[in-house]
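J.: Give the three-dimensional model of this entry:
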Amino acid sequence: MQKYKLGKHEVRVCGKAVETDTGIELVHSGSFIEFYGEISKVSMEISGNADESDFAAYVGVFLNESDTPEKVWKIQNGLHHYEICWASEKKNTTVKIMKLTEVQYGAVQINSVDTDGSIKPTEAKERKLLFIGDSITAGYGVNGEQSDPIFTTKTEDVTKAYPYLTAKKVSADPWYICWSGGGIISRWISPETELPLTDILMPELFETGKDLDFIPNLISINLGTNDASYTRDDMGRKEEFAARYLTFVQRISAVYPHAHILLQYGLMERTLLPVIQEVAKECSRQGVKCSFLELPLMNKKDGMGIGEHPSVVTHKKTAEILKEKILEIMDWKE
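T.: Purely as a prediction, here's the structure:
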């Protein structure tokens, strides 16, 4: 067996990840490493730092570009040894290790890979999509049921959310900046609360999550669902939201000037839909390559995840809608 201390020369890295002295830390949802080789035996040393077992990070092991993971690991505290595959014969195998949970739910650092053959990084895809969003983008609660009383990271999976499914459909590398409860001017607040919750807002998260090594062709944004818990029917709050959202899109366009920006809304609630439509129009009037996609309100007959979040069925239907829009905007063939 040969031990590889991981760096970007040994494996392909996609998504927000950090190369450290001891390996590669997967940060945001959907970040992954990928490699291939004539191998039959693969294992890894991975370390985690979850404070609570119910909120540990999860990773998925995907072999040979499978749509479903071969294994899903709950990453425990400390350094542990994880076995990926142990076959009797060597064959050309592609291995992808992807973080399924969000940045706030524990770190995942891959320190080394042991194989019985040499490995090389896979090639990046030509098409690239950046997804900016909240719990919907992160796949919050998608593995649970509406009747489940409490969210745990076991019920979250970014690969079952519509952005990931869309990237698969159009054969693009995805990059995610998402945070459950995140918003433009406020995180989610309860109905009895009047003050906005501003400790973690998406414009700040974007600044820490951007990376100019990844240049997206299109940037997909679905935000506002959590802001709506604060804006309600208050016109002044809606105007503040619109102004801040406009500034945010302008900032994104300044960082990625050649990318088309597609704003979406409507999946979980619709009160801010006309506001976001107007933001997209104003961005376009100001010369930003920006458009809007109205998403259909989810149907409870399709099932519901935890916290009345979209189900697997809803995410699949939404991915088909977003796929068609992206193919139209980018003039791509499926």
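
J.: make it CA atoms for all contacts and neighbour counts henceforth
T.: OK.

J.: which strand is the longest one in this protein?
T.: Across the chain, the longest stretch assigned as strand under DSSP state E is strand 78-99.

J.: For residue 147, grab the count of nearby residues.
T.: The number of residues packed near residue 147 is 11, by other C-alpha atoms under 10 Å.

J.: so how far is residue 303 from it?
T.: Plainly put, residue 147 is 11 Å away from residue 303 if you go by C-alpha to C-alpha, to the nearest Å.

J.: Residue 10 too?
T.: Residue 10 sits 42 Å away from residue 303, going by C-alpha to C-alpha.

J.: number of nearby residues for residue 2?
T.: Neighbours of residue 2 using other C-alpha under 10 Å come to 12.

J.: so who does it touch?
T.: 114-118 (C-alpha atoms under 8 Å, 6 or more residues apart in numbering).

J.: Please repeat the previous calculation with a cut-off of 6 Å.
T.: By C-alpha atoms under 6 Å, 6 or more residues apart in numbering, the contact set of residue 2 is 114-116.

J.: mind listing which of those residues are in strands?
T.: Reading strands off the contacts of residue 2 with DSSP E, I get 114-115.

J.: Which one of the contacts of residue 2 sits in the busiest neighbourhood?
T.: Busiest of the contacts of residue 2 [other C-alpha under 10 Å] is residue 115, holding 22 neighbours.

J.: Where do the helices of this structure begin and end?
T.: 135-138, 162-169, 202-209, 228-231, 235-255, 273-285, 312-330 (DSSP state H).

J.: and for comparison, fold this next one:
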Amino acid sequence: MKEYRLDEIENLKVHGRTAGVLSPLPLFWTGSGIELNVSGSELWIEVEAGYKEYEPWLGLWVNSIPVGRQMLNRERYWICVFRGMNAEKVKNIRIIREVQAMSGDPSSYLVIHSIRTDGEFHTLEEKPYKIEFIGDSITSGEGVVGAKEEEDWISMWFSATDNYTAITANALQADYRVLSQSGWGVLTSWDNNPDCSIPQYYDKVCGLLKGEINEKLGAFKENDFNAWQPDLVVVNLGTNDGSAFLQPEWCDETTGRHHKQRMNGDGTYHAEDMEAFKEAVISFLKKIRAYNPKSQIVWVYGMLGIPMMPYIYQAIDTYKIRTGDKQVSVFQLPNTNDKTVGSRWHPGKLSHKKAAEELSGYLRELLGN
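T.: Predicted coordinates for the structure are as follows:
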């Protein structure tokens, strides 16, 4: 057995946004991790995790099949990925973060320090496409794990594995990245908090995190967009913005700031507030395009109902007229039903699988064109 720091491994693929540092390598976002082709009979990884409330979970893949999923302890230690396998055969190994970035827990972090193996590392085949997924709890895979009656908001019920993002990327033979946060939207969170919107943190590595440890790991640095340019950017936002219209006013007790997306007495959306939502969509599309000049941008929506769909269409039509950008489209995802729902009233495995089947077909057409 020989031990390697990650920066000593030439044939190593990093998945997910990072600040460019490999020793150690922080895994900030859902689905972030490392990939290796390695021979040998045994392989271990050295991880370090911390948290106060929301522990990280790690997924282990061998030859494209998930073989393990585990909660991590608050310590630095070694985890066995495989042992006793045919030493001559080359195995594709992928180690991924199963849980979203935990903005509500400044102490939550996960890093990989080293690899220990008796084998050798082999060249990884480059995939033909890259996809960036942006979203909320659906894209974080909240509710994919667990029985339907589970309602606790805990890390255990999240999954990056049985997630439409991973399934779609695999179907298209694409590398992918995910930026997602439960309850957040394009303008406000589900409870009207304007500080909890994905677009304002898009230019950072993982700017929605908090805490000194995440600052040291580079979460708040500017993201290097030139280092990883996606062919497709898939945005799945709007579900929480729609919920905000049904929730009480948000108020910051410290500053007195307040915000509310309003409904009219007849149950329709307040025109001024809906215009604010549409302008937020347009503004985010402009930001995405500025950083990804050649990407196809697809706004997807629908796994938990479609009340905001007409306004998403209107916003994107307005964006295309204003900018002349024709590389933007909308795709409606299949709704979750009683048979496909998971825990916490979120889409379950079957819902994610169905969404991925339909979305991958549409994206394949875009890539073909």
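
J.: The longest strand of the first structure: which residues count as buried?
T.: 84-85, 94-99 (16 or more other C-alpha atoms under 10 Å).

J.: nearest to residue 123 of the first structure, of the helices of the first structure?
T.: helix 162-169 (15.6 Å; C-alpha to C-alpha).

J.: ok, and what's touching the closest one?
T.: Against helix 162-169 of the first structure from outside (C-alpha under 6 Å, 6+ apart): 315, 318-319, 323.

J.: who wins for neighbours among those residues?
T.: residue 315 (26 neighbours).

J.: If I follow the layout properly, that one ends up in contact with residue 160?
T.: No. With contact defined as C-alpha atoms under 6 Å, residue 315 of the first structure does not reach residue 160; the gap is 7.1 Å.

J.: give me the number of residues near the residue nearest to residue 31 of the first structure when sequence neighbours are not counted?
T.: Nearest residue to residue 31 of the first structure, sequence neighbours excluded (C-alpha to C-alpha, 6 or more residues apart in numbering): residue 15, at 4.0 Å. Residue 15 of the first structure has 25 neighbours, counted by other C-alpha under 10 Å.

J.: In the second structure, what range does stretch 151-161 of the first structure match?
T.: Aligned using TM-score structural alignment, stretch 151-161 of the first structure spans residues 153-163 in the second structure.

J.: How far away from the center of its chain is that stretch?
T.: Relative to the chain's own centre, stretch 153-163 of the second structure is displaced by 11 Å; criterion: C-alpha atoms, centre = their mean, to the nearest Å.

J.: What residue in the second structure is paired with residue 97 of the first structure?
T.: Residue 97 of the first structure maps onto residue 95 in the second structure, by TM-score structural alignment.

J.: measure that match to residue 82 of the second structure for me?
T.: 12 Å.

J.: Then residue 31 of the second structure?
T.: Taking C-alpha to C-alpha, one finds residue 31 of the second structure at 20 Å from residue 82 of the second structure.

J.: now swap in residue 285 of the second structure and tell me
T.: Counting by C-alpha to C-alpha - residue 285 of the second structure and residue 82 of the second structure are separated by 43 Å.

J.: And the strands in the stretch 51-200 of the first structure?
T.: 58-63, 71-74, 78-99, 108-115, 120-121, 127-133, 172-178 (DSSP state E, counting those that start in this stretch).

J.: just checking, what packs against the shortest one?
T.: Here strand 120-121 of the first structure is seen to pack against strand 32-48 when contacts are counted using 3 or more C-alpha pairs under 6 Å, 6 or more residues apart in numbering; DSSP states H and E.

J.: what's the answer for the third one, then?
T.: Strand 78-99 of the first structure makes packing contacts with strand 32-48, strand 58-63 when contacts are defined by 3+ C-alpha pairs under 6 Å, 6+ apart.

J.: Average separation of the last one from the aligned part of the second structure, please.
T.: Relative to the second structure, and after both are superposed, strand 58-63 of the first structure has an average distance of 0.8 Å to its aligned residues, where the measure is mean C-alpha distance after the TM-score superposition for the first structure.

J.: now that strand against strand 108-115, angle please.
T.: Going by axes from the mean of the first three to the mean of the last three C-alpha atoms, to 10 degrees, strand 58-63 of the first structure is angled at 30 degrees with respect to strand 108-115.
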